[in-house]
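*Asks:* show me the folded form of this:
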Amino acid sequence: MKLIACPVENLLKPVRSVSGIVERNQSLPVVSNILIEQTGGSVCFVTTDLDIQIRTTADVGVPGSEGRFTVSAQKTSEILAALRPLDNIEVSLTEDGLAEFATSGGRFTMQTLPAQDFPVIKPQNWASTFSIPSKTLRYLLTMTAFAMAQKEIRYFLMGVLLVVEGSKLRAVATDTHRLAYCEAEVDDLMQAERVEAIVPRKTVRELLRILPEDDTPVEVNLGDTQIGFNFAGIEFFSKLIEGKFPDYQRVMPTEDTNPQCVRLNREELLLALRRVQILTNEKFHGVRWLFSEGELLIQGNNAEQEEASQTLSVPWRWADLDIGFNLLYMIELLSNLKNAEVDFHFAATPKSVLVTMPESTSFRYLIMPMRI
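*Replies:* Predicted structure coming up:
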């Protein structure tokens, strides 16, 4: 029974949209598959990892036919990616229940699993709903996601905190050694009561992969244990992380606590750090910043007693300061920022440093010093 007939590129697009969350080694085999539901010309594609679910549709079906099956997400993606985009492809279910992908140059026959065994996440009742341009949501996540914890006993740090309050949407992430904060004004958003949600790390990464880089509206739905995103024909549901996120407002330095502000050229600083990185300890990644009148000396070394240093001319006019940082944290920060200059706010003694963008209060970054 023929269910799908279209150019390869028309089928590859929805398959790629939903396949990113699928992991190879699953204890439940059907979760490694895509659920394909065809009713006439419309075909629905669904994947899940039991915590996240992505659904999209495409008009690639054969009118007058109907069918449901699941097939390997990884193999399907690889087969379609290996074919010529403009070639026509037909997808059929054989009498033996196999899925057959056929083009003029050959065919691929794969095992299927019953569609009724596929676990579908049902959305809950939403407590808050609003719309935001896709590029704005991407910006908020991009500017904070790099500070998420990777492996942390405090599981609630392995994600991005979203805070909806008034007309603002805030994103915050921290691994306790650094903290990134970014906010944006959202048109027509007026949330009377503050709403918070911790979005898991994998969900954030997947959103950054598939969110359009334009003004496509994204409908965001927040519930007690779920978050949903609807955009560009995609429905995206995810469980939230339960737990109490740290009080980021209490730990964030201010320009009053850190009055020594020096403005540095972002690209020059990034290049200097990457040069020093070549001979820096690969385990601890620690580098020293030594400020003196009009100068910044960056030093790094490794276990082989090799050293690297870079000197930059900077408008430093306070007492000499010797402070250490995690090199990778600084490189990640500067790589995500796109503006020409960056403001570093230091206290008179080595303690947490505030990083901001000139003439902007939407982004703030805290980094703790290292003892070198």
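
*Asks:* only C-alpha atoms from now on, for both contacts and neighbour counts.
*Replies:* Will do.

*Asks:* which ones are touching the residue nearest the centre of the chain?
*Replies:* For the chain, residue 205 is the residue whose C-alpha lies nearest the centre (CA atoms, centre = their mean; 2.9 Å). Neighbour list for residue 205: residue 145 [criterion: CA atoms under 8 Å, 6 or more residues apart in numbering].

*Asks:* host element of it?
*Replies:* Take DSSP states H and E as the rule and residue 205 turns out to sit in helix 201-210.

*Asks:* relative to the whole chain's centre, how far out is that helix?
*Replies:* A distance of 4 Å separates the centroid of the chain from that of helix 201-210, by CA atoms, centre = their mean, to the nearest Å.

*Asks:* what residues sit buried inside that helix?
*Replies:* By 16 or more other CA atoms under 10 Å, the buried positions in helix 201-210 come out as 201-208, 210.

*Asks:* re the thing from before, how near is the residue nearest to the centre of the chain to residue 63?
*Replies:* 36 Å (CA to CA, to the nearest Å).

*Asks:* got it, and residue 347?
*Replies:* Note on residue 347: its distance to residue 63, by CA to CA, is 69 Å.

*Asks:* neighbour-wise, which of those two wins?
*Replies:* Shown here are residue 347 and residue 63; by other CA atoms under 10 Å, residue 347 has more neighbours (19 against 16).

*Asks:* assess the claim that the more buried one and residue 253 are in contact.
*Replies:* No - in this structure residue 347 lies outside contact range of residue 253 using CA atoms under 8 Å: 9.3 Å.

*Asks:* pull up the overlap in contacts between the two.
*Replies:* Joint contacts of residue 347 and residue 253 (CA under 8 Å, 6+ apart) are residue 353.

*Asks:* picking that back up, and the residue nearest to the centre of the chain, how far from residue 232?
*Replies:* Distance from residue 205 to residue 232, by CA to CA: 18 Å.

*Asks:* and this one, so I can compare the two:
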Amino acid sequence: MKISIERNALLRAVSQAQSVVERRNTIPILSNVLIEAEGDSASFRATDLDIEVVDKATAMVERAGATTVAAVTLHEIVRKLPDGAQVKLTDDGASGRLTVEAGRSNFSLATLPKEDFPVMATSEYTANFSAPAPMLRRLFDKSKFAISTEETRYYLNGVFMHVAEESGGQVLRCVATDGHRLARIDADLPDGAATMPGVIVPRKTVGELRKLLDDDDMQVAVSVSESKVRFATPEITLTSKVIDGTFPDYTRVIPAGNTRKLEVDAAEFAKAVDRVATVSSERSRAVKLVLDEDRLVLSVNAPDSGNAEEELVVAYGDEPLEIGFNAKYLLEIAGQVDKENAVFMFNSSGDPTLMREGNDTSAVYVVMPMRV
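*Replies:* Predicted coordinates:
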């Protein structure tokens, strides 16, 4: 194999690949990226056996071929090369070495046989559809903060992507929860997605997927089966196993009867929570909300470190209410609001609270209260 490729194109391809690779590996080949050169492009494939990413880049291919080389090492070399450099990758197949040349820099890296590289088995996808990158970005960005990190409840360690019934028809929905807070985000159902099985997209996959979705004009091809999900752009294909488990019935925890309505400027609210939480103990970070007519008092009482209180002018016309929340959860939920106003719907100090952006019900958040 002998190819010449522009440094920036190579860096983009290799950085996507090396981020999938696990740093500590008992199987050496899994630390490597598989480079395949043919025609006028080179593809860079990496896997951790659960996720596989293939990134294509335009290259001048003098001699077609394939080899595998340490992904992290190659990434570090390319990252340190000067911008705009032409990089030559040469593998003669006999020496077990890949030569990397750019200008006066010359590196020789150990390779492993391409035959040893595990390629993820192709799956029969039951649903194939196309979705705009901004839509997918919104679905996953606004839900991922609520993914559980508790390994014992593995079925909560991802985002549940599925088709849901709403009064206006079917929607594409992403839900995540860790038992303390929940995010439910809806988008218009793309053509061809109606037959999609509900799948739990793992946390790591959600993080890798985010890197594919920066271009606002791009359409992403999505394929879903019972065991795998695939997201493809013209350059990058990300394939992942889905979490083998049943996502709980989240509809039971979304309160429908909360009538006490608080409307507050989301940015001001987040800043005030952040300020008063400065004195709270790290363990609980409890913030008390005291609601009265058009007035909200946020307070923290931390016997070890001190007290804090801040008052905000809000729109609230119901009975007075005192309720406590984990400050981190409040900040994360308030941080999802793109519009100016956050609307909180309360029932009592012991019941889950619902939050949405203004009158928009396509993004709904639930947070459990704390005793304060």
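
*Asks:* show me what counts as buried in stretch 16-29 of structure 1.
*Replies:* Buried residues in stretch 16-29 of structure 1 (16+ other CA under 10 Å): 16-22.

*Asks:* no wait, stretch 115-124 of structure 2
*Replies:* 117-118, 120.

*Asks:* and what of stretch 187-202 of structure 1?
*Replies:* Within stretch 187-202 of structure 1, the residues that count as buried by 16+ other CA under 10 Å are 189, 191, 195-202.

*Asks:* same check on stretch 328-342 of structure 2?
*Replies:* Buried residues in stretch 328-342 of structure 2 (16+ other CA under 10 Å): 328-331, 333-334, 336-337, 341-342.

*Asks:* compute the first-to-last residue distance for that stretch.
*Replies:* First-to-last residue span, stretch 328-342 of structure 2, CA to CA: 16 Å.

*Asks:* how far away from the center of its chain is that stretch?
*Replies:* On CA atoms, centre = their mean, the centre of stretch 328-342 of structure 2 falls 17 Å from that of its chain.

*Asks:* what does stretch 305-323 of structure 1 give?
*Replies:* 33 Å.

*Asks:* which residues does that stretch contact?
*Replies:* Counting by CA under 8 Å, 6+ apart, 260, 262-264, 269, 272-273, 275-276, 278-280, 288-301, 348-350, 369-371 sit against stretch 305-323 of structure 1.

*Asks:* residue 252 of structure 2 matches what in structure 1?
*Replies:* The equivalent of residue 252 of structure 2 in structure 1 is residue 250 (alignment by TM-score structural alignment).

*Asks:* show me the contacts for its match.
*Replies:* With CA under 8 Å, 6+ apart, residue 250 of structure 1 has no contacts at all.

*Asks:* centroid-wise, who is the farthest residue in structure 2?
*Replies:* Outermost in structure 2, CA atoms, centre = their mean: residue 94 at 41.5 Å.

*Asks:* for that one, give me its contacts.
*Replies:* So residue 94 of structure 2 contacts nothing (CA under 8 Å, 6+ apart).

*Asks:* any idea how far it is from residue 71 of structure 2?
*Replies:* When residue 94 of structure 2 is compared with residue 71 of structure 2 (using CA to CA), they lie 21 Å apart.

*Asks:* state the distance from the closest residue to residue 326 of structure 2 other than its chain neighbours to residue 139 of structure 2.
*Replies:* Closest residue in space to residue 326 of structure 2, ignoring its immediate chain neighbours: residue 286 at 4.7 Å, by CA to CA, 6 or more residues apart in numbering. Using CA to CA, we find residue 286 of structure 2 at a distance of 29 Å from residue 139 of structure 2.

*Asks:* so between those two, which is more surrounded?
*Replies:* A side-by-side neighbour count of residue 286 of structure 2 and residue 139, using other CA under 10 Å, places residue 286 first with 26 against 22.

*Asks:* quick one: that one and residue 276 touch, right?
*Replies:* No - Residue 286 of structure 2 is beyond contact range of residue 276, at 10.0 Å (criterion: CA under 8 Å).

*Asks:* need the overlap of contacts for those two.
*Replies:* Contacts common to residue 286 of structure 2 and residue 276, judged by CA under 8 Å, 6+ apart, are residue 300.

*Asks:* any chance you could map the strands in the stretch 1-150 of structure 2?
*Replies:* 2-6, 32-38, 41-47, 51-58, 60-63, 65-70, 86-91, 97-102, 105-112, 127-132 (DSSP state E, counting those that start in this stretch).

*Asks:* which elements pack onto the first one?
*Replies:* Helices and strands in packing contact with strand 2-6 of structure 2 are listed as strand 60-63, strand 86-91; criterion 3 or more CA pairs under 8 Å, 6 or more residues apart in numbering; DSSP states H and E.

*Asks:* in a markdown table: these, plus distance to residue 363 of structure 2.
*Replies:* Compiled in a markdown table, the helices and strands packed on strand 2-6 of structure 2 are given as follows (distance: least, CA to CA, whole Å):
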| stretch | distance to residue 363 of structure 2 |
| --- | --- |
| strand 60-63 | 46 |
| strand 86-91 | 46 |
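
*Asks:* which of those is buried the deepest?
*Replies:* strand 86-91 (a mean of 20; mean count of other CA atoms under 10 Å).

*Asks:* just give me the mean distance for it relative to structure 1.
*Replies:* In the superposition against structure 1, strand 86-91 of structure 2 averages 1.2 Å from its aligned positions (mean CA distance after the TM-score superposition for structure 1).

*Asks:* gap between residue 360 of structure 2 and residue 104 of structure 2?
*Replies:* 58 Å.

*Asks:* between the two, which is the more surrounded one?
*Replies:* Neighbours per residue (other CA under 10 Å) separate residue 360 of structure 2 from residue 104, with residue 360 holding more: 10 against 5.

*Asks:* to which residue of structure 1 is the more buried one aligned?
*Replies:* Match for residue 360 of structure 2 (TM-score structural alignment): residue 360.
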